[in-house]
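# Quick one: sequence and predicted model below, then my questions.
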Amino acid sequence: MSNLLIVESCNDEFFINRLLQVLNLSSEIKVGSPVCHIDEYQCLNGLSETLLSNKLKEIEIEIEKRGIEKIGILLDADKDGIESKLHLLNNVLKKIDSTICIENVNQWVYSHILDVRISCHVLNVDGHGELETLLRKIKSNNSTFADCLHSWRECLSEHAEAISDKEFDKFWVNIYQRYDTCAKKEKKQAARKCSFKASLQKDIWDFSSCYLDSLKRFLLSFV
């Protein structure tokens, strides 16, 4: 049997893979092993109800063929909030199985129609945000370059321009990775050594942070 985790983007996948390493789960991941680990990812490349619905329909065909027993879904709260994302997900799930209703994050529900257990976790900080919002909270290095973006944002405001919180968080993480935590020698190969994926293998994030507790419980619940 195997487990499937659906994530919204490649960055989510890189982050989860790193967190699995921290939790000592990645080395034990084997396709076809008893249900105890996450052993495959499906990327959504941005969330919409239609895209999520199409992805679940694809998976529906594969559940019995591949012996999938648990399906986890990882979403971003964004500015809409956790409840809004759960509502969106339930709308999609009910098109497949009208009896399904996920009321809380990290809650497992069983679909008799699909013969699979389904759960969801929503990445957030204080109820809103996304992966990058979370990463800002668990950064562990000096972030002078990235923090100076606040002055830049204030300058934009003074000129009647604005950048959304979502865009700002993404930009902050990018600058933190590229300028605050990437060594001079690494910058000669910045595309590879200062990338999002590369940064997650560096000691620049606090993976013991309490901000990750709920997400860790979600991942461990696959065991």
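Right, received. Where do you want to start?
# From here on, just use CA atoms for contacts and neighbour counts.
Noted.
# Quick check: residue 70 is in a strand.
Yes. Counting by DSSP: H, G, I helix; E, B strand; the rest coil, one finds residue 70 located in a strand.
# which residue sits closest to residue 147, ignoring its sequence neighbours?
Take residue 147 and drop its neighbours on the chain: the residue closest to it by C-alpha to C-alpha, 6 or more residues apart in numbering is residue 172, 7.4 Å away.
# host element of that neighbour?
helix 165-175 (DSSP states H and E).
# Okay, one more to line up with it:
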Amino acid sequence: MVTIRPHRLILIGCLISGFACPASLALAGSLDGRPKIVLHVPTNQAATCQVPIADCSNAATAGRIGDIGAGAGRIVYLLLERGFIPRPAVVQFGLSYQQNCPENLSDGVGIDILSWTSCMRTRLGNGEWPEPGSSLDFLTECPPQPPSLVVLGSFYLSAYSADTLRVDASHPDRPGGFIETCNSGSGFYLYYPDFGSVVFSSDGQMAGCNPCVERCPDIPTPVPPAAPAA
């Protein structure tokens, strides 16, 4: 059986009817048309603020620890697929790895984030970004015609042993994240199924979750990183 995404059905319908279709419908890559926060591990390790993939459904969510040596640096992109939100103004969410313990930021176990490059103006949320368990607000400046998929920034990290990096709630007491729109007073909640993850493993065969192609876990359980190989 062939499954057609909801926004594709809308696109087909307005094309058949002869009515003008919003341009975003033709480009949206989300499974259900909702906004998504996506993590992507590229093959090219030169990070830029240019979108590295044509569609969020193409995001790679598996990384191999031994690609260039255990602990060697890797780039991970942080992407926003805006879905049916026409003009996001502020995007709020958090970051989870190392069991959300800030003191494990550079302990040589699991994932250690060495540096962060932002592709837009930000406002500190909870904790010190990009520490485990921290959050950040991304300010888009409300461009008149924003692209469907944008780069929020990129991490340069080391994976010393098996571990998972995932998008998380913006605060421990909140159920997810939030998008303020450029229309004053309106907004949209993001939930765990809208949040992506990447997994680093010894063989690179264990994938994380791409929310543009599947429903991610509702409330992920933090998993401690594996001990580095002796």
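Yep, it's here. As the structure is a prediction and not an experimental result, all values here were calculated from the model.
# Quick check: TM-score for this pair?
After superposition, the two chains reach a TM-score (TM-score structural alignment, normalised by the length of the first structure) of 0.26; 108 aligned residues with a C-alpha RMSD of 6.2 Å.
# In contact with the residue nearest to residue 147 of the first structure, which residues?
136, 146-147, 149 (C-alpha atoms under 8 Å, 6 or more residues apart in numbering).
# Would you mind checking the residues you listed for buried ones?
The neighbour-count test (16 or more other C-alpha atoms under 10 Å) applied to these identifies 136, 146 as buried.
# Just the contacts of residue 172 of the first structure: which are in helices?
Taking DSSP state H, the ones among the contacts of residue 172 of the first structure that sit in helices are 136, 146-147, 149.
# how about the strands in the first structure?
Secondary structure of the first structure by DSSP state E: the strands cover 2-7, 41-43, 68-76, 109-111, 116-123.
# Same list, the ones you listed, but as CSV with distance to residue 60 of the first structure and mean neighbour count please.
Compiled in CSV, the strands of the first structure are given as follows (distance: least, C-alpha to C-alpha, whole Å; neighbours: other C-alpha atoms under 10 Å):
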stretch, distance to residue 60 of the first structure, mean neighbour count
strand 2-7, 12, 23
strand 41-43, 13, 18
strand 68-76, 10, 23
strand 109-111, 11, 17
strand 116-123, 10, 23
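# Going C-terminal from the host helix or strand of residue 8 of the second structure, what's the next secondary structure element?
Using DSSP H and E, residue 8 of the second structure sits in helix 6-17. Using DSSP H and E, the next helix or strand after helix 6-17 of the second structure towards the C-terminus is helix 23-27.
# For that next one, name the packing helices and strands.
Under the contact definition 3 or more C-alpha pairs under 8 Å, 6 or more residues apart in numbering; DSSP states H and E, helix 23-27 of the second structure sits against helix 6-17.
# Could you pick out the longest helix of the first structure?
From DSSP H, the single longest helix across the first structure is helix 49-66.
# and the direction of that helix versus that of strand 68-76, what angle?
160 degrees (axes from the mean of the first three to the mean of the last three C-alpha atoms, to 10 degrees).
# now helix 49-66 of the first structure against strand 116-123, angle please.
140 degrees.
# got the buried residues for helix 49-66 of the first structure?
Buried-residue list, helix 49-66 of the first structure, by 16+ other C-alpha under 10 Å: 52-53, 56, 59-60, 63.
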